[in-house]
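# need a 3D model of the following:
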Amino acid sequence: MRKILIPTDFSANATNAINYALELFKYEVCIFYFMHAFQDDIYTDEALLTREALSETTKIVGDQSQKELETTLKDVKERCPNPRFSYRIIASNNVLVDEADKIVDEENIDIIVMGTRGKTNDRKLSFGSHTLQVLKYVACPVLAIPEGYKYTQPKHVLFPTNYLIPFKRRELKLLCEMLFPFRAKIDMLYVSINDGLSLRQEDNKAFVAESLRKNNVNFYTVKKKQITRTINAYINEKAIDMLVMVNTRHSHLENILFQSRFDKIGLNINIPFLALQNIKRDT
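Predicted coordinates:
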């Protein structure tokens, strides 16, 4: 049974992410956890908040969170009466990244699906602060859905890699099973100015091929120096409808996400983006 966590702030972006997840996993037996962490909402007007009013404000915000989650759930059940799906709602007096991390551990979540930005984030950036925090600190694959992205079946997926990462079987299995119903083609793209692969790279490539053997996987090497520019060009030229990358220490993705701003790096993510986390978890 697939376990999917969807954080929401009840924005249009969050609703869009929910809709995408419902379509993407419609062939699987799933439990969806709709979660709203409302601690930040309590302190929105902290300058006006007194100690005496804190308890009352917390109750009001918590009750509103629960009510909106129930409304979300009612709407989902009406729009998507899938007998394979079951649901949980979680209203928590916590910050989003901590609550997400807690639920992932307690419920053994397979994947987090969320919008690339929340309702308060800068529209000039590809990723909002909450999404970046979840990507960086929560040990779980994250599927980020761009604002306004209209669902389309993932048919052509790009997976850039240098084959230096010891891929996790659980995460590759997730990717395999997620894409198999759509007969998606997966392009493994190695961007390098060097010829050939080391023994380590060859072993990791073989592991990927074995783990994704049920999928239509193609392996490509492009002799280029500019990795980000090459990824962007490939996405545009090949009509890619999902980008997959692995986030681990000293990876290209880590450099893009956490050491520089997207508007400087120039990785244009306007398609669903799956970040595998390459972190040891139960299989």
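# from here on, contacts and neighbour counts on C-alpha atoms
OK.
# any residues touching stretch 151-168, and which ones?
Applying CA atoms under 8 Å, 6 or more residues apart in numbering, the contact partners of stretch 151-168 are 19-20, 23-24, 179, 182-192, 200-202, 204-205, 207-208, 231, 235, 239-246, 278-280.
# of those residues, grab the buried ones for PyMOL.
Listed next is the PyMOL selection for buried residues among the contacts of stretch 151-168, using 16 or more other CA atoms under 10 Å:
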select buried, resi 19+20+24+179+184+185+186+187+188+189+190+191+192+201+204+205+207+208+231+235+240+241+242+243+244+245+246+278+279
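# inside helices: which ones of the contacts of stretch 151-168?
Using DSSP state H, the subset of the contacts of stretch 151-168 located in helices is 19-20, 23-24, 179, 200-202, 204-205, 207-208, 231, 235.
# second input sequence below; structure requested for side-by-side comparison:
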Amino acid sequence: MKKILIPTDFSKNSKNSIRYAVDLFKENPCQFFILYINIEGSNITEKPVYEFGTNVLVEIEPKAISHKLKDLEKFIASLSSKKEHHHFTTMREQGYFLTTIRKHIQEKEIDLIIMGTRGASELKEFFIGTRSGDVITKVECDVLVVPDKAKFKNFKQVVIPIDFEVDFDDSILRKIANNLNSEKAQIKLLYVTKSQMPLFEEIELQQEQLVQRLSEKLPNPISFHRVVSKQIEDGIQIFAESMNADLIIMISKDYGLIQRSFLDTTVEEVSFNTSIPLLSLQG
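Modelled structure (predicted):
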């Protein structure tokens, strides 16, 4: 059974992330943990704000939280796509966001975090803060970011940006297959370069080998594409929109803090610009 953690602040778009999750995994047995984190106080090592594109909501009154949780449970019960093999647990906890998320990931063996976002500007504020990309780059769990008003539809076009430094091992390929839930989805491998120069022979060979390897492991149609863009995130966004992509999948790299801050910014940059759901997989 897939175990999914969905943080909530009771806003419309956090509810939309629940609806999207239920539709996405309608055929899969799932245990959904809906978590409200009540944050109070301050700490110099962790920003005491619960913000990932939704409204910041800090409720001190326990009765108010209980009422909102009951309303959320009614909302979940009303979802027409909710299946018998879907189980929900609503939770509330007081503490710091990352600390609490990590605790539940470990205790409940969470497979995926799903987060809603209201739009580019709000999510950008979260990602470019002092803890740039905390949830994606500092929490050891796969993360699906669902933009505001996004409605799930069967994946037809999926874009996977590549840089030939990430090894698509069997565990990553299994994750891709499990999250797509469709053999018909077309996978577009995207390589963004900053100049029109022809690719080096070594890169061309890596490209051919990667397409061949993925084609052997995944049943989906796979193709390789190259775009030229001064900004990687712009190239990904423009290409994904031109393909009417339903999903962008990115592989997070396990860099150290300094390397991550200065070298591995692609995931964070794309996260706050895209209007397309983004799935970040731990590499």
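# work out the TM-score between the chains.
Once superposed, chain against chain, the TM-score is 0.75 (TM-score structural alignment, normalised by the length of the first structure); 253 aligned residues with a CA RMSD of 3.3 Å.
# returning to what we had before: could you work out the most separated pair of the ones in helices among the contacts of stretch 151-168 of the first structure?
Put simply, by CA to CA the two of these set farthest apart are N19 and R200, 40.0 Å from each other.
# ok, back up a step: among the ones in helices among the contacts of stretch 151-168 of the first structure, which one sits closest to G115 of the first structure?
Minimum distance to G115 of the first structure across those is 9.9 Å, recorded for Y20 (CA to CA).
# distance of that closest one relative to I145 of the first structure?
The gap separating Y20 of the first structure from I145 of the first structure is 8 Å, by CA to CA, to the nearest Å.
# do the same with T57 of the first structure
32 Å.
# likewise R169 of the first structure?
R169 of the first structure sits 24 Å away from I145 of the first structure, going by CA to CA.
# now do I89 of the first structure
Counting by CA to CA, the separation of I89 of the first structure from I145 of the first structure is 21 Å.
# who has more neighbours, those two?
More crowded of I89 of the first structure and I145, by other CA atoms under 10 Å: I145, with 29 against 17.
# you'd agree that one is up against A275?
No. Contact between I145 of the first structure and A275 fails when scored by CA atoms under 8 Å: they sit 11.4 Å apart.
# just the helices in the stretch 51-200 of the second structure please.
62-78, 97-108, 120-127, 134-138, 170-180 (DSSP state H, counting those that start in this stretch).
# adding distance to K15 of the second structure, write those out as a markdown table.
A markdown table is the format used below for these (distance: least, CA to CA, whole Å):
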| stretch | distance to K15 of the second structure |
| --- | --- |
| helix 62-78 | 8 |
| helix 97-108 | 18 |
| helix 120-127 | 16 |
| helix 134-138 | 19 |
| helix 170-180 | 20 |
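# most tightly surrounded among the ones you listed?
Among the helices of the stretch 51-200 of the second structure, the stretch with the highest mean neighbour count (mean count of other CA atoms under 10 Å) is helix 134-138, at a mean of 21.
# what's it packed up against?
When contacts are defined as 3 or more CA pairs under 8 Å, 6 or more residues apart in numbering; DSSP states H and E, helix 134-138 of the second structure sits against strand 142-147.
# good, we can wrap up now.
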